[in-house]
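K.L.:
kindly return the folded structure for what I paste below:
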Amino acid sequence: MEPYLIISDVDGTLSIDHKHVSAPTVKVLQTLIAQGHQFYVATGRMYVLAEDMAKQVSDKAQVIASNGAVYDFGGGRIHHLLGAPALQQVLQVTNQTGLAAFYFSDDTIYYTQDPTPEVEKAMYAFAPDDVTIAVQQIPAAELVTHADTITNGFILGINNPEGLAKTMMLLAAGNFVHLSASNHDNIELIPKQVDKATAVKELQAKTGISAAHTIVFGDGMNDMGMLQEAGVSVAMGNAVDAVKDVARYQTTSNLDDGVAKFLTDYFNL
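P.N.:
Okay, here's the model as predicted:
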C-alpha cells in the first residue's frame, strides 16, 4: 500500500484530557506506523510538550509543534522563527495593552512581565509531570537576543476580551507576525506566513506523499488550514462548526476515540 501521511491535532482531537492518548488510539496508530505510514502530531504547543504526546503513540511518531513553526524531518528539525522585528512589535503592543506574552523555543518559555496567578496556572496547564520545562524571566531589552531560538508565542487575556481585541488589532496592523487563536482568551503568535498548513505542505513536498494520501484530523479554528491541505480531512465530533464545514469527513469526539474509529474504518483494520 502506498504510504499515507497521517496528521492529528492534539487538544480536543488526539488527547482525551490534554495529557494522554487513549489505548485504542495508540494501538491503531502503532499498527499503521508498522505498515509504513507516517504519523505526526500537530499542535500549538512547544516542541518538548508536543514530543511527549508523540512518544505516547510510538518512538516513530513525529512532531509538528509551535503551530507549524518547527517540525521533524529526516532525523532532524526544521525551524521557522518569529524574528527580532516581530518580538519588538509584540513587546511594544503588550506594554501598551497590559497583557502577558510568553515566547517559546523548543524547550524554554521566556517572559518579561510578572504573570498573574491565573496566567501562571495557564502556563503549566498542559505540562505532564515527567517533562521538565525551563522557564526564564528576562528583561524586555534581552528578549531579542533570543531571536535565533524563539519559534512562537502566545498572549493571554483571561477575563479581558477588550484588551485581547485591542492587542489583536494593533498586532494585525503592524503585520510582523501571523496571528491565530486556539481558544477565546489567547492570541497565538506565529512566524509570518507560517501555520500548521505550511508544515503539512512542506512535509508533502519533502516526503513525496501527495495531498490525496494525506489524512488530517482537527477540531479548532487553527486546524482549518491544514485540513484544507489534506485529501482526507476529518473533523472531530466535538469540532467547531466552521471546521465541520471545511472537512470532508466527520468522526466521533476525542472522548470517544474518534481518530482511532475513523482510521480503523478507512484502512479496514
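K.L.:
please make it C-alpha for all contacts and neighbour counts, starting now.
P.N.:
Fine.
K.L.:
for residue 213, give me its contacts.
P.N.:
With contact set as CA atoms under 8 Å, 6 or more residues apart in numbering, residue 213 has these partners: 3-5, 230-232.
K.L.:
residue 84 too?
P.N.:
144, 147.
K.L.:
from residue 43, how far out is it?
P.N.:
23 Å (CA to CA, to the nearest Å).
K.L.:
how about the closest residue to residue 134 other than its chain neighbours, what does it touch?
P.N.:
Using CA to CA, 6 or more residues apart in numbering and skipping the chain neighbours, the partner closest in space to residue 134 is residue 108 (4.7 Å). Listed by CA under 8 Å, 6+ apart, the contact partners of residue 108 are 133-136.
K.L.:
10 Å instead, please
P.N.:
46-48, 132-136, 149-150 (CA atoms under 10 Å, 6 or more residues apart in numbering).
K.L.:
of these - the most surrounded one?
P.N.:
Using other CA atoms under 10 Å as the neighbour test, the contacts of residue 108 are led by residue 150, with 28 neighbours.
K.L.:
show me where this protein has strands.
P.N.:
5-9, 38-42, 62-65, 70-73, 76-79, 100-104, 108-111, 134-137, 152-156, 177-180, 186-191, 214-218, 232-235, 249-250 (DSSP state E).
K.L.:
go ahead and confirm residue 219 touches residue 43.
P.N.:
No: using CA atoms under 10 Å, residue 219 is not in contact with residue 43; the gap is 11.4 Å.
K.L.:
give me the common contacts of the two.
P.N.:
Counting by CA under 10 Å, 6+ apart, the shared contacts of residue 219 and residue 43 are 8-11, 182.
K.L.:
nearest to residue 267 among these?
P.N.:
residue 8 (16.2 Å; CA to CA).
K.L.:
what's around residue 57, how many residues?
P.N.:
So residue 57, with other CA under 10 Å, has 24 neighbours.
K.L.:
how about it, what does it touch?
P.N.:
Contacts for residue 57 were tallied using CA under 10 Å, 6+ apart; they are 20-23, 25-30, 33, 39-41.
K.L.:
what's the PyMOL line that selects buried ones from the residues you listed?
P.N.:
Buried members of the contacts of residue 57 can be picked out in PyMOL with the line below, counting by 16 or more other CA atoms under 10 Å:
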select buried, resi 20+21+22+25+26+28+29+30+33+39+40+41
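K.L.:
in helices, which of the contacts of residue 57 fall?
P.N.:
23, 25-30, 33 (DSSP state H).
K.L.:
one more sequence to fold, the one below, so I can look at both together:
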Amino acid sequence: MIRLIASDMDGTLLGTKMEVLEENVKAIRFAEKQGITFMAATGRGITEAIPPLKEAGLHCPLITVNGAQAFDENHQEIFTIDIPNQTSKKIMDIFYQHGVYFEVATTQGVFSNSRPRRIENIAMMLANKIPHLTFKMAIAMASAYLDLLAVNYIEDYHKLLDHPDIKILKFITMSQEAGAVLNPVREDLTKLTQTEEIVITSSSPTNIEVNHKNAQKGIAVKHVAEKMGIPLDQVMTIGDNFNDISMLQVAGVSFAMGNAEEEVKQQAKYTTIDHTEAGVAKAIYRAIEENL
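P.N.:
As a prediction, this is how the structure comes out:
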C-alpha cells in the first residue's frame, strides 16, 4: 500500500499557467483520505514552490532545490545540504569563463544579476513545458509570473560567498542554443566532479543544474520517508525530467509523465498522461485502485 507520494512540480503537478490543476487537487485530497501523505519534490526554492501550492489549498511537506532542502507541512526546515563556498567559487568561475547567464539558489532565495535575462530564461522554461506556446507569449507569461516571486538581484555573485547568513544550494544556467552553449560548460563541470562533491543534472534539455552530490531528490525522498517511518516500497514518486530520475529509482512505485523525456520514462515503472491533462491525478487513482 502506498503511504507517501512525492511529485515533481514543473511539467508534472502544474498545468500550463503554472497552477495545480483542479483534477490533481481532487486526487491528492482523495489520497489523503486514504491516509497517504502527499509531498512536492521540486527544483524550485521554497519561496517559488509555495505560491502555486498555497493557491490550490495544499499544505504539504516539501523537498526543494532538487533535494538540497526539505520542509514539513508547516514549512519548518528538516535539513539543508549546501555547496561549500570554495566549491561554489569554482563553479561560478566556470560559468563566468564561458560567458553564460546563471542564477544562484540560496537559503535566502534566488539571486540573479539580470532581470531581462531571468525573464528570458523563465520564458524558455515555459515554452519547453507548454505545448504550442510561442516564445512571445512565454515572455509575457514570464514577466507576470516573476512579479509574484521574490527575486534578489546582485551584480557580482562572488559577494554571496562573503555573506555569513547565506548558504548556496544550487546553480542553474539555461540557453536556447542548448548543445552549442551548454555542452562545453557541462564538460568543465564534469571535470570538476572529480575533485568536488557536486552532481550535475537538468530539469529540461536547455539547462544545467549543479547541486551538492548529496542534494538529490532520491536521497531526500529516502531521508524523509525514513523520518516518517515509511519503507521505500510504500513510496510513490512522479516526475518528468532528469532531475527526477534519482527519486524514480528509489521508490517502490514510480510514474513518468506522458510528456517526460524518453530516458526518464525508461527509469520509471509506469507511465501516465501529460501534465496538461492532469497526469498526476491519473497516476494517483491508478496506484490506489490497483494497489500498486
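K.L.:
quantify their similarity with the TM-score.
P.N.:
Here the superposed chains carry a TM-score of 0.88, computed using TM-score structural alignment, normalised by the length of structure 1; 266 aligned residues with a CA RMSD of 2.5 Å.
K.L.:
and the helices in structure 2?
P.N.:
22-33, 46-55, 85-98, 115-129, 135-146, 183-192, 217-227, 245-250, 262-267, 279-289.
K.L.:
can I get the ones you listed in JSON lines including distance to residue 173 of structure 2?
P.N.:
Below are the helices of structure 2 laid out as JSON lines (distance: least, CA to CA, whole Å):
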{"stretch": "helix 22-33", "distance to residue 173 of structure 2": "30"}
{"stretch": "helix 46-55", "distance to residue 173 of structure 2": "17"}
{"stretch": "helix 85-98", "distance to residue 173 of structure 2": "8"}
{"stretch": "helix 115-129", "distance to residue 173 of structure 2": "9"}
{"stretch": "helix 135-146", "distance to residue 173 of structure 2": "17"}
{"stretch": "helix 183-192", "distance to residue 173 of structure 2": "9"}
{"stretch": "helix 217-227", "distance to residue 173 of structure 2": "19"}
{"stretch": "helix 245-250", "distance to residue 173 of structure 2": "20"}
{"stretch": "helix 262-267", "distance to residue 173 of structure 2": "21"}
{"stretch": "helix 279-289", "distance to residue 173 of structure 2": "28"}
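K.L.:
which of those helices sits closest to residue 208 of structure 2?
P.N.:
Residue 208 of structure 2 sits nearest to helix 183-192 of all the helices of structure 2, at 7.4 Å, using CA to CA.
K.L.:
show residues contacting the closest one.
P.N.:
With contact meaning CA under 10 Å, 6+ apart, helix 183-192 of structure 2 is reached by 87, 90-91, 94-95, 97-100, 173, 177, 179, 196, 198-201, 207-210.
K.L.:
mind doing that once more with 6 Å?
P.N.:
Defining contact as CA atoms under 6 Å, 6 or more residues apart in numbering, one finds that nothing outside helix 183-192 of structure 2 touches it.
K.L.:
start and end residues in structure 1 for that helix, please.
P.N.:
Mapping helix 183-192 of structure 2 onto structure 1 (TM-score structural alignment) gives residues 165-174.
K.L.:
after superposition, how close is that stretch to structure 2?
P.N.:
Stretch 165-174 of structure 1, aligned to structure 2 and superposed, deviates on average by 1.3 Å (mean CA distance after the TM-score superposition for structure 1).
K.L.:
how far does that stretch sit from the chain's center?
P.N.:
Distance of stretch 165-174 of structure 1 from its chain centroid, counting by CA atoms, centre = their mean, to the nearest Å, is 21 Å.
K.L.:
try stretch 2-19 of structure 2
P.N.:
Worked out by CA atoms, centre = their mean, stretch 2-19 of structure 2 lies 10 Å from the chain centre.
K.L.:
buried set for that stretch?
P.N.:
Within stretch 2-19 of structure 2, the residues scored as buried using 16+ other CA under 10 Å are 2-16, 18-19.
K.L.:
over to stretch 45-55 of structure 2?
P.N.:
45-46, 48-53.
K.L.:
pick the one among those residues closest to residue 285 of structure 2.
P.N.:
Ranked by distance to residue 285 of structure 2 (CA to CA), the buried residues of stretch 45-55 of structure 2 are led by residue 53 at 19.9 Å.
K.L.:
show me the contacts for the equivalent of that closest one over in structure 1.
P.N.:
Counting by TM-score structural alignment, residue 53 of structure 2 corresponds to residue 54 in structure 1. Counting by CA under 6 Å, 6+ apart, residue 54 of structure 1 makes contact with residue 61.
K.L.:
hmm, try it at 10 Å
P.N.:
10, 21, 26, 39-42, 48, 60-64.
K.L.:
would you list those residues in CSV and tack on distance to residue 120 of structure 1?
P.N.:
CSV is the format used below for those (distance: CA to CA, whole Å):
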residue, distance to residue 120 of structure 1
10, 22
21, 25
26, 31
39, 32
40, 29
41, 25
42, 24
48, 19
60, 33
61, 30
62, 29
63, 26
64, 25
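K.L.:
what lines up with residue 228 of structure 1 in structure 2?
P.N.:
Here residue 228 of structure 1 is matched to residue 249 in structure 2, going by TM-score structural alignment.
K.L.:
nearest spatial neighbour of that match, skipping sequence neighbours?
P.N.:
For residue 249 of structure 2, ignoring the flanking residues on the chain, the nearest one in space by CA to CA, 6+ apart is residue 267 at 6.4 Å.
K.L.:
same question, residue 174 of structure 2
P.N.:
residue 207 (4.1 Å).
K.L.:
do residue 69 of structure 1 as well
P.N.:
Excluding the flanking residues, the one nearest residue 69 of structure 1 by CA to CA, 6+ apart is residue 80, at 4.8 Å.
K.L.:
can you check residue 58 of structure 2 too?
P.N.:
In this structure, residue 58 of structure 2 finds its nearest non-sequential neighbour in residue 25, 7.8 Å apart by CA to CA, 6+ apart.
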